[in-house]
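**Q** Just need the structure, nothing else, for what follows:
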Amino acid sequence: MYIPAHFAAGPEATRHLLTSPGAANLITMTDAGLLATLLPFVFEPDVGEYGALHAHVARNNPQATAPVTGEALAIIQGPDAYISPSWYMSKAEHGRVVPTWNYSTAHVYGELVVHDDAGWLARHVRRLTDRHEGEREHPWSVDDAPAKFIAGQLRAIVGIELMITRIEAKEKLSQNRSAADASGVVAGLRSSGQEASAAAVERVLAQQTPES
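**A** Prediction:
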């Protein structure tokens, strides 16, 4: 990934991408060519040297059985948004501004391990469910469904574990603009209902502003 120094994501931002509930595109090179699947995942920091991403795919998905050539890649996408130059204070000053796109992303590389074990899958499914249901007023639990039904569902999937070997992470969140321009971006995003992207720029802006 091309990462200019001012857009390089630090350890805290990288961990935020890994630990925020979401999904990643898993990409593998196989004898059949490139295969890709969008998968909800759980980051397991205590597995291996750099942690691991745990997910699952349908048993009939070719990506579950096709031998992988080299590294596998999971692409995690954070908030992203179109940025209008009309939000910049500098537009009124000199007009030398153009549209751009803000985003944060992590390219997670590693060795792919397939788990066809009911115990591993049961633990993973509970972890994934708890991650998304935990803060709900009435959270759903795996135990809410009949055990026989859950056992049948587990037989229809296989576990995917990406043992992480390296991570490339980038945050392009208006760091290259003045504080006034970045503040305009926050206001513009918020006015258009893009709260997650506005909060991301606001976080970066706060980190750049010296304490008084």
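**Q** Only C-alpha atoms from now on, for both contacts and neighbour counts.
**A** Will do.
**Q** Give me the packing partners of the longest helix belonging to the chain, helices and strands only.
**A** Ranked by number of residues, the top helix in the chain under DSSP state H is helix 118-133. Packed against helix 118-133 by the contact rule (3 or more C-alpha pairs under 8 Å, 6 or more residues apart in numbering; DSSP states H and E) you find strand 52-58, helix 147-155, strand 157-172.
**Q** Out of these, which gets nearest to residue 21?
**A** strand 52-58 (12.1 Å; C-alpha to C-alpha).
**Q** Please identify the helix or strand for the most centrally placed residue in the chain.
**A** The chain has residue 76 as the residue nearest its centroid, 3.0 Å off, counting by C-alpha atoms, centre = their mean. Assigned by DSSP states H and E, residue 76 belongs to strand 72-83.
**Q** do you know which of the helices and strands packed on helix 118-133 lies nearest residue 129?
**A** strand 52-58 (11.6 Å).
**Q** Counting by contacts, list what the closest one packs against.
**A** strand 33-40, strand 42-44, helix 118-133, strand 157-172.
**Q** how about 6 Å then?
**A** Helices and strands touching strand 52-58, as assessed by 3 or more C-alpha pairs under 6 Å, 6 or more residues apart in numbering; DSSP states H and E, comprise strand 42-44, strand 157-172.
**Q** what sits up against the last one?
**A** With contact meaning C-alpha atoms under 6 Å, 6 or more residues apart in numbering, strand 157-172 is reached by 7-9, 50-59, 102-116, 121.
**Q** quick one more, to check against the first:
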Amino acid sequence: MYCPPAFREEELPALHDLMRAVRLANVVTSGTSGLHASPLPLFLDETDGPYGALYGHLARANEQWKDTPTGEALAIFMGSDAYVTPSWYASKKEHGKVVPTWNYTVVQARGPIEFFEDEGRLRGVVERLTSLHEAGRPEIWSVSDAPEKFIKGQLRGIVGLRLAITSLEGKRKMSQNRSAADRAGVAAGLSASARPGERLAAAEIPQG
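**A** Take a look at the predicted model:
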């Protein structure tokens, strides 16, 4: 991933925070029939290895797990993003030498991937994913709420995955290379957007 120094994120806690904030990642592998990519909810186990490990599951009918030999995989976590118009820059009025850009945050995790079918291990992944995404809801659903026979049947329809992270690349491109006045203009413009995602991106523009 191309990443100028001004946008590079290298602190492990910050990288993990960015990954946890993304609820759906894209897992990319290369198999005998070419590239495969699946959007998957994943959870990060920070205690599993020096950079942590990612866990999730995919449908048994998904050819990706069948066609992927043991090897490196890439998990892409796309965070907030927004189009930035030059009209928001104070410098536009000064000299006009401005162009559009796109602000975004992203983390790319690489490492060997394994797929597993063990029911106990797979159930643990499903329960942990469920607890993660049900947390904070007024009425929390848990795997044990469903009939045991039904859950066993559902587990037979999926395959677990573990990606042991060996490298992390993070990029936080949020107008850090612009002047304070330009950043303020971008933050104000995004804050007034009708798009919720752009309003979230506004909060990540550094000020001062």
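**Q** Would you pull the TM-score for this pair?
**A** Overlay of the two chains. TM-score (TM-score structural alignment, normalised by the length of the second structure): 0.93; 204 aligned residues with a C-alpha RMSD of 1.3 Å.
**Q** so is residue 197 of the second structure in a helix, a strand, or just coil?
**A** helix (DSSP: H, G, I helix; E, B strand; the rest coil).
**Q** I'd like the helices and strands packed on helix 118-133 of the first structure written out as JSON lines, with mean neighbour count and distance to residue 83 of the first structure added.
**A** Formatted as JSON lines, these follow (neighbours: other C-alpha atoms under 10 Å; distance: least, C-alpha to C-alpha, whole Å):
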{"stretch": "strand 52-58", "mean neighbour count": "22", "distance to residue 83 of the first structure": "31"}
{"stretch": "helix 147-155", "mean neighbour count": "12", "distance to residue 83 of the first structure": "43"}
{"stretch": "strand 157-172", "mean neighbour count": "21", "distance to residue 83 of the first structure": "11"}
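**Q** Tabulate these (JSON lines), appending distance to residue 43 of the first structure.
**A** Output for these, formatted as JSON lines (distance: least, C-alpha to C-alpha, whole Å):
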{"stretch": "strand 52-58", "distance to residue 43 of the first structure": "5"}
{"stretch": "helix 147-155", "distance to residue 43 of the first structure": "20"}
{"stretch": "strand 157-172", "distance to residue 43 of the first structure": "10"}
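**Q** of all these, which lies closest to residue 82 of the first structure?
**A** strand 157-172 (11.7 Å).
**Q** how big is the offset of that closest one relative to the second structure?
**A** Compared with the second structure after fitting, strand 157-172 of the first structure deviates on average by 0.6 Å (mean C-alpha distance after the TM-score superposition for the first structure).
**Q** picking that back up, which of the helices and strands packed on strand 52-58 of the first structure sits closest to residue 137 of the first structure?
**A** That would be strand 42-44 among these, by C-alpha to C-alpha, at 21.6 Å.
**Q** Tell me roughly how far that closest one lies from the second structure on average.
**A** Mean for strand 42-44 of the first structure is 0.5 Å (mean C-alpha distance after the TM-score superposition for the first structure).
**Q** List the contacts of that strand.
**A** 51-54.
**Q** still on that earlier bit, with residue 198 of the first structure as the reference, name the closest of the helices and strands packed on helix 118-133 of the first structure.
**A** That would be strand 157-172 among those, by C-alpha to C-alpha, at 12.5 Å.
**Q** Next, the angle from the closest one to strand 33-40.
**A** Going by axes from the mean of the first three to the mean of the last three C-alpha atoms, to 10 degrees, strand 157-172 of the first structure is angled at 90 degrees with respect to strand 33-40.
**Q** can you tell me which strand in the second structure is longest?
**A** strand 101-116 (DSSP state E).
**Q** Identify each buried residue in that strand, please.
**A** Along strand 101-116 of the second structure, these residues count as buried under the neighbour rule (16 or more other C-alpha atoms under 10 Å): 103-115.
**Q** Mean deviation, it versus the first structure?
**A** Averaged out, strand 101-116 of the second structure is 0.6 Å away (mean C-alpha distance after the TM-score superposition for the first structure).
**Q** by contact count, what packs against that strand?
**A** Applying 3+ C-alpha pairs under 6 Å, 6+ apart, one finds that strand 101-116 of the second structure contacts strand 71-84, strand 158-164, strand 167-173.
**Q** a markdown table for those strands, including distance to residue 136 of the second structure?
**A** Shown next, in a markdown table, are these (distance: least, C-alpha to C-alpha, whole Å):
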| stretch | distance to residue 136 of the second structure |
| --- | --- |
| strand 71-84 | 21 |
| strand 158-164 | 25 |
| strand 167-173 | 28 |
